[in-house]
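**Q** Pasting a predicted model and its sequence here:
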Amino acid sequence: MKPLPVIEKSNLHPRNLHRFGYDFKQLIENLPELKKFVFTNEYGTETIDFSIPDAVKALNKALLISNYEIQNWDIPKNYLCPPIPGRADYIHYLADLLASKNNTVIPEGENVVGLDIGIGSNCIYPILGNSIYNWSFVGTDIDENAIQNCKKIIEKNSKLIDVISLQLQVESRFIFKNIILPEDKFAFTICNPPFHNSAAEATKPSIRKVNNLQETRTKTPILNFGGHNAELWCDGGEIGFITQMIYESAKYPMQVLWFTTLVSKKENLAAIYKTLNKVSAVEIKTIDMSQGQKTSRIVAWTFLSESQQKNWNF
């Protein structure tokens, strides 16, 4: 039998484990329930249907077992099921950012502490950051159910217990208030902000996609990766959330080396840069990322001088 072709996903970060696709044989060995979702497409490549949330969740479970030594990972119904390769890319680009101020050496170990804003129910950034670079994390969210699910994941994986702590944000209109305490120091913050202004706006792309594929018109959304309200939309959408984050970040200039966030919509960049200049950010970086058809970017900023950055104690 001729082996299936292996296609390098060159748009992923060079250190990303998933650049050469998925070893479905190994993944199915580790998680037999994945098998029912796997098929060979018209190009002769094994894959799953990424429009089926249960298929994406099964793939994630298998990847976390196989590549990151995480057992019993699960999320409640209707919560965001993130694509792991893209989330791993964010972690790798963060590592490069930290290395750029550390004599090109990626700082590793539990003393490197990150703050995950909007950890969701999946706990994915802390899991990946700890598994790849042994970093520690504080994860925060406004959704108590999401925090409780992260707690379950951590409790089922003993290696995470001492390196990931969780905090409920009790005032939903704030991002860093109540979370960054006077004694805290974070090497970075990480965030995948809500994209949309409202629930109606969040469902439009999925409805349009379904209607393009079938003759009947539907008003019922299908969200490929699930998604709870707080994960998908907020008043002001992505730009409103990030603007709030920037203004709040200026209140903690010496406590965080790099503030970072994903920015999905390129048209929001000009307003983001303008706000960062208003709060006198010392350095601003934009890191382009792409996964498949989707292009995104990380915007990072710091209030520390070059010498303060280089003297940061990991």
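**A** That came through, no problem.

**Q** all contacts plus neighbour counts: C-alpha atoms, from now on.
**A** Fine.

**Q** what does stretch 186-205 rub up against?
**A** The contact list for stretch 186-205 (CA atoms under 8 Å, 6 or more residues apart in numbering) reads 98, 112-118, 221-223, 229-238, 241-242, 255-264, 314.

**Q** Tell me the secondary structure of the residue nearest to the spatial centre of the chain, please.
**A** Centroid check for the chain by CA atoms, centre = their mean gives residue 87 as the closest residue, at 4.4 Å. Classification of residue 87 using DSSP: H, G, I helix; E, B strand; the rest coil returns helix.

**Q** mind checking how far it is from residue 294?
**A** Residue 87 is 13 Å from residue 294, where distance means CA to CA, to the nearest Å.

**Q** Next: residue 19.
**A** According to CA to CA, residue 19 and residue 294 sit 16 Å apart.

**Q** and the closest residue to residue 305 other than its chain neighbours, what is it in contact with?
**A** Leaving aside its chain neighbours, residue 305 sits nearest to residue 282 (6.6 Å; criterion: CA to CA, 6 or more residues apart in numbering). Contacts for residue 282 (CA under 8 Å, 6+ apart) come out as 301-305.

**Q** In addition, the following structure is provided for comparison:
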Amino acid sequence: MTANKTSLHPQNPFAAPYPLTELVKLQPALAAFLKTTPDGRQTLNFAEPEAVTLLNTALLQWQFGVAHYQIPSGYLCPAVPGRLDYLLYLQDLLTQSHQGKKVPASAVQLLDIGCGANLIYALLAAKALRWQAIGSDIDARALQNAASLIEQNGLQRQLSLRQQSNPQAIFHGVIQPGDYLDLTLCNPPFHDSPDAAAAGSARKQRNLGLESSAPLNFAGQANELWCEGGEPAFLRRMLAESKDFAHQVYWFSTLVSKQQHLPKLQQQLQQLGATQVQVITMAQGNKQSRILAWSFLTPELAALWQQHRWRRR
């Protein structure tokens, strides 16, 4: 694990300050949300949900030519740079697993657990990395919007969707017989109750110096924000269920919000028989996060996977 990171992945194009003038040209409505800091710099009012949505739309259009990006009101509006970082570190993980050789983009199949209405990981996987991706979610309305994003951006050949009909399941009902996935990823629900989610929003409001009635850019549906037992309980279920698909996935992965959750998760993976476990740290300014990645493949099965999936293209 690398400690004390303060910046995005070296290949992340959003590491430098945003070119707001150029972004406003792509999304003119952004101009209404520009403000000047006390030291004279131009920035955005990040407390406004519309401003953040417009910014994400402009960033996706600027770097990756994503022409259409809309999210229904009330659904989670993610920050694009941090989501791309997760994918870039997973790409590094594949390269490391392939003896330092980059895996052909056309060979990579990704599964996003909980893709949401924003479909951000799958969109970035397709446009930035040229991967194939499957998005899954329990929310039918979210999947309707995700399907619209796929169609409007002409990504039907790269992206597909699967609805999880069982809210207690994670991989069961989504991974099908005959599926072979190089990567799974997940940004799990953080809180353990609606009250905890509301308290978290209140803390963010205070940090931004907002009144409690002010709108927030960190919206989200209940399933995006909380689950019974919070993140630790969700991740314990994910790890246990992943064992049932040990030979159908090369690398499972998830974000883990708190460092103190890792030891028990690593112990659980050891008990489940994981052959490889890695923790990858990420950072964006003062915000720290980490990816937990694990595999059940033996060296022999990993070699066969590489030979039949990664070297034939």
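**A** It's in. Here the structure is a predicted model, which means the values were calculated and not measured.

**Q** rewinding a little: tell me which residue of structure 2 lines up with the residue nearest to residue 305 of structure 1.
**A** In structure 2, residue 282 of structure 1 lines up with residue 275, judged by TM-score structural alignment.

**Q** all strands of structure 2, in order?
**A** In chain order, structure 2 shows strands spanning 34-36, 42-44, 109-113, 132-137, 159-163, 181-186, 249-256, 276-284, 287-295, with DSSP state E as the criterion.

**Q** Let's have those strands in a markdown table, adding distance to residue 7 of structure 2 and mean neighbour count.
**A** Output for the strands of structure 2, formatted as a markdown table (distance: least, CA to CA, whole Å; neighbours: other CA atoms under 10 Å):
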| stretch | distance to residue 7 of structure 2 | mean neighbour count |
| --- | --- | --- |
| strand 34-36 | 24 | 13 |
| strand 42-44 | 19 | 16 |
| strand 109-113 | 24 | 25 |
| strand 132-137 | 27 | 25 |
| strand 159-163 | 29 | 19 |
| strand 181-186 | 21 | 22 |
| strand 249-256 | 17 | 24 |
| strand 276-284 | 5 | 18 |
| strand 287-295 | 9 | 19 |
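
**Q** Out of these, which is closest to residue 6 of structure 2?
**A** Nearest to residue 6 of structure 2, of all the strands of structure 2, is strand 276-284, at 5.1 Å by CA to CA.

**Q** what's the mean distance for the closest one versus structure 1?
**A** Taken over the aligned residues, the distance from strand 276-284 of structure 2 to structure 1 averages 0.5 Å (mean CA distance after the TM-score superposition for structure 1).

**Q** How far off centre is that strand?
**A** Distance of strand 276-284 of structure 2 from its chain centroid, counting by CA atoms, centre = their mean, to the nearest Å, is 14 Å.

**Q** Show me what residue 144 of structure 2 aligns to in structure 1.
**A** The alignment partner of residue 144 of structure 2 in structure 1, by TM-score structural alignment, is residue 148.

**Q** Skipping its backbone neighbours, what lies nearest its match in space?
**A** Spatially, and ignoring its direct neighbours in sequence, residue 148 of structure 1 is nearest to residue 121 (7.7 Å; CA to CA, 6+ apart).

**Q** can you give me the helices in structure 1?
**A** Taking DSSP state H as the test, the helices found in structure 1 are 24-30, 53-68, 84-99, 124-133, 144-155, 199-213, 229-232, 237-249, 269-278, 306-310.

**Q** corresponding residues in structure 2 for the first one?
**A** The one in question is helix 24-30 of structure 1. Under TM-score structural alignment, the match for helix 24-30 of structure 1 is residues 20-26.
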